[in-house]
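S.K.: Following is a predicted model, sequence given first.
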Amino acid sequence: MSDRLPGFSTLAVHAGAQPDPTTGARATPIYQTTSFVFNDADHAASLFGLQAFGNIYTRIGNPTNAVLEERVAALEGGTAALAVASGHAAQVVVLQQLLQPGDEFIAARKLYGGSINQFTHAFKSFGWNVVWADPDDIASFERAVTPRTKAIFIESIANPAGSITDIEAISTVARKAGVPLIVDNTLASPYLIRPIDHGADIVVHSLTKFLGGHGNSIGGIIVDAGTFDWSTGGKYPMLSEPRPEYHGIRLQETFGNFAFAIACRVLGLRDLGPALSPFNAFMILTGIETLPLRMQKHCDNAKAVAEFLAGHPAVAAVNYAGLASDKYHQLARKYAPKGAGAVFTFSLKGGYDAGVSLVSKLQLFSHLANVGDTRSLVIHPASTTHSQLDDAAKVKSGAGPDVVRLSIGIEDKEDLIADLEQALGT
């Protein structure tokens, strides 16, 4: 190509990929192997010493996974990426590079229930402490900052509420505090929102959702924006101090604006081991090729369904930023002008029992714990994904007892509306 920068749809198909040099295969092959042969002893030593790039062992890196990493980094506007086994694994690997026992990170209260559980309970065993802030009150993030704060974590579009987070405002808080902003961009995908353009330093995804898009493969990814100086103030010794396992290399000094992605690979993935299988990488790559087409249909369908629900007598409220009446509509216009996403919630006048009943009556919507599928999905968060939270925490996270979450697929919108109509009754 010329010097022209490829557009999003072109990158979704081509970024990171070339015809296989040996066979000419146009689709990226599945390199289903555990290990890779070294050229000689010197080559092996240089790979293990981080003096050369190449493949050693699929737990650390794999050519199929590398195409996926380069593609998502290109779509997000980052310098490098690392694919891992799940979205939860991505969060563990990211925070392992940033936090020491006793350190804190600030997280928005409106998060996926599994993340709330992971942050509140599982991370305690590492000595990592979460401090909660309200994404609707930017000052609450400022108040939460202490000398032990090492990161701020938010979702671009919050799960399950579908609310839009003011990334730029929270980025300003992170800059002032001298800590990186981590943004989970799973519900938006880079088609709708690119958090790095708004001040994010690290982006994570559950590849299982919209990027893969077909409900057939689990994966996660970490994208390094290359924007944060890890050497400032000695806050991040994993990146700024000599690494004894690599003969004293300082990762920030050696790898510059993709040092964080390298640290996640050679310190996190290497030792914690949440490797993504090459087969799943292949499946997710195939899904990404149609991401722009799918996301626009997802969003168009979601708006139509939300408008229908907003006018139904059994519905108490619809929380969808694509509606002009929604409190997050102006943020959606700013951050996601192509669409407010495909995951949203609504509350029923009949409360908890009505939510459980609706889920059982739907026929086209699949009742399961996932989002971002080509198929439309439904769940009652209070009895499932957020059931581990107390009632007050459920309400704060947008998963009150009367709330139902929808993930709108790419079916015909008329069929989705008809299914909801019969399940809601009159």
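M.R.: Right, received. Where do you want to start?
S.K.: contacts, neighbours, all on C-alpha from now
M.R.: OK.
S.K.: Would you tell me which helix is longest in the chain?
M.R.: For the chain, the longest helix by residue count, based on DSSP state H, is helix 291-310.
S.K.: Put this next to the first one:
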Amino acid sequence: MSDRLPGFSTLAVHAGAQPDPTTGARATPIYQTTSFVFNDADHAASLFGLQAFGNIYTRIGNPTNAVLEERVAALEGGTAALAVASGHAAQVVVLQQLMQPGDEFIAARKLYGGSINQFTHAFKSFGWNVVWADPDDIASFERAVTPRTKAIFIESIANPAGSITDIEAISTVARKAGVPLIVDNTLASPYLIRPIDHGADIVVHSLTKFLGGHGNSLGGIIVDAGTFDWSTGGKYPMLSEPRPEYHGIRLQETFGNFAFAIACRVLGLRDLGPALSPFNAFMILTGIETLPLRMQKQCDNAKAIAEFLAGHPAVASVSYAGLASDKYNQLARKYAPRGAGAVFTFSLKGGYDAGVSLVSKLQLFSHLANVGDTRSLVIHPASTMHSQLDDAAKVKSGAGPDVVRLSIGIEDKEDLIADLEQALGA
């Protein structure tokens, strides 16, 4: 191949993968093994001491997973990546490297309901405190910064409302505060938005969603942008201070611009243990090969369906950044010119009861708690994913009582519109 940089679709098929050197298999094999044989005692010691790269135990790394990690890092423009068991696991592993008991991180209010729950409740047991900010008010992030702030967390396209976040503006706040910006890029995928290009230091995904794309495998991933200096000010001792479990190695000093990915692997994944199954890695790799085709079709379908809903008499409002009238349309044009994503919400004039009723009347849409599938999906967030929040918090997160969320698949848009039309009419 020439010296030209491969395009996105080429990377989605080829990045990280080569024919198997032993068998010649073209598809990446599933290395379904717990552990790997060492060459000798010195080889084993060098692997355990981080003096050489290689496979030890699938909880820490696996060749199938390694292809997935390299591929997503290439698609996102990062230096390295780490695959884990779920998107939630990715968030735990990331913050474990940054936070000490009593520390704070700032998070955008418009987030997936499971993340709101994790940040508000589960992380309290670690002594990690979340401070909420409004992604529509960049100054609220500045006001939230304190000496205990260790990170800022946002979604590129917020779940469930599909609103676009101004990554560059919030990155400026993070730089001024001297903390990394973490971006959950699940709903956009790197096909629509590459947060690292706009100032993100760490990117996380639920691989379960658009990257895997078929609703058959759980997974999560962490991408290190290689842009943050972890040694500054002693704020991040997991990376800047000598690690006693590795003979005093300083990870920042030893591994440079991929030190964070190494820390997540050898300090987080090793000890917390949320390893990704090699079989799931294989399934997700297969899904990524068609990501550009699926994502474009889903975005095109989503825009057509949002336009239909915007004109329906039973619909009070549609929140889809791809509509010219939407408040986030300018941000969508800036950050996601290929399309504003395939997940969005709309509000029904009949309120809560109408939302619950609608999901039961749809026939082609599947009523379930997932997004990013080839199939079109529907859910009423207020009665499910966001049910643990009070009404005010539901509205702030974009999941008010009258809101229905759609995740648009790759079916014919005419069939999806017909299904919505009959359900709304009923």
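M.R.: Thanks, I have the structure now. Bear in mind that the values here come from a model prediction, so they are computed numbers and not experimental data.
S.K.: Any idea what the TM-score comes out to?
M.R.: Here the TM-score for the pair of chains, by sequence alignment, normalised by the length of the first structure, is 1.00; 426 aligned residues with a Cα RMSD of 0.4 Å.
S.K.: Which SSE is immediately downstream of the longest helix of the first structure?
M.R.: Per DSSP states H and E, the first helix or strand lying C-terminal to helix 291-310 of the first structure is strand 315-319.
S.K.: quick check: angle from that following strand to helix 291-310?
M.R.: 150 degrees (axes from the mean of the first three to the mean of the last three Cα atoms, to 10 degrees).
S.K.: Report the mean deviation for strand 315-319 of the first structure after fitting onto the second structure.
M.R.: Taken over the aligned residues, the distance from strand 315-319 of the first structure to the second structure averages 0.1 Å (mean Cα distance after the TM-score superposition for the first structure).
S.K.: hang on, the earlier thing: could you list the buried residues of the longest helix of the first structure?
M.R.: Neighbour-count burial for helix 291-310 of the first structure flags 291-292, 294-306, 309-310 (criterion: 16 or more other Cα atoms under 10 Å).
S.K.: Can you give me the neighbour number for the closest residue to residue 344 of the first structure other than its chain neighbours?
M.R.: Take residue 344 of the first structure and drop its neighbours on the chain: the residue closest to it by Cα to Cα, 6 or more residues apart in numbering is residue 162, 4.6 Å away. Counted by other Cα atoms under 10 Å, the residues lying close to residue 162 of the first structure total 28.
S.K.: try the one 5 residues further on
M.R.: The local packing of residue 167 of the first structure (other Cα under 10 Å) involves 24 other residues.
S.K.: do residue 125 of the second structure as well
M.R.: Using other Cα under 10 Å, residue 125 of the second structure has 9 neighbouring residues.
S.K.: same question, residue 53 of the first structure
M.R.: So residue 53 of the first structure, with other Cα under 10 Å, has 11 neighbours.
S.K.: so what's it up against?
M.R.: Residues in contact with residue 53 of the first structure (Cα atoms under 8 Å, 6 or more residues apart in numbering) are residue 47.
S.K.: Please report how far it lies from residue 70 of the first structure.
M.R.: 14 Å (Cα to Cα, to the nearest Å).
S.K.: With residue 112 of the first structure instead?
M.R.: 26 Å.
S.K.: Grab the nearest non-local neighbour of residue 38 of the second structure.
M.R.: Using Cα to Cα, 6+ apart, the nearest residue to residue 38 of the second structure is residue 44, at 5.6 Å.
S.K.: before we move on, which element is that neighbour in?
M.R.: Taking DSSP H and E as the definition, residue 44 of the second structure sits inside helix 41-48.
S.K.: What's the average distance for that helix when superposed on the first structure?
M.R.: Taking mean Cα distance after the TM-score superposition for the first structure, the mean distance separating helix 41-48 of the second structure from the aligned residues in the first structure is 0.1 Å.
S.K.: By how much does the next helix or strand after that helix deviate from the first structure on average?
M.R.: Next in sequence after helix 41-48 of the second structure, counting helices and strands by DSSP H and E, comes helix 63-76. By mean Cα distance after the TM-score superposition for the first structure, the fitted helix 63-76 of the second structure averages 0.0 Å away from its aligned residues in the first structure.
S.K.: got the contact list for helix 63-76 of the second structure?
M.R.: Contacts for helix 63-76 of the second structure (Cα under 8 Å, 6+ apart): 8, 11-12, 14-17, 28-31, 55, 79-83, 190-191, 194-196, 221, 223-224, 276, 278, 281-282, 284-285.
S.K.: one more time with 7 Å, if that's ok
M.R.: Applying Cα atoms under 7 Å, 6 or more residues apart in numbering, the contact partners of helix 63-76 of the second structure are 8, 11-12, 15-17, 28-31, 79-83, 190, 194, 223, 278, 281-282, 285.
S.K.: Repeat that for stretch 382-398 of the first structure.
M.R.: By Cα under 7 Å, 6+ apart, stretch 382-398 of the first structure touches 109, 110, 111, 113, 114, 160, 161, 381, 399, 400, 401.
S.K.: just checking, the second one touches residue 156?
M.R.: This points to residue 110 of the first structure. No - if you go by Cα atoms under 7 Å, residue 110 of the first structure and residue 156 don't touch, sitting 10.3 Å apart.
S.K.: joint contacts of these two?
M.R.: Common neighbours of residue 110 of the first structure and residue 156 (Cα under 7 Å, 6+ apart) do not exist.
S.K.: Now do the same for residue 276 of the second structure: its match in the first structure.
M.R.: In the first structure, the residue matched to residue 276 of the second structure (sequence alignment) is residue 276.
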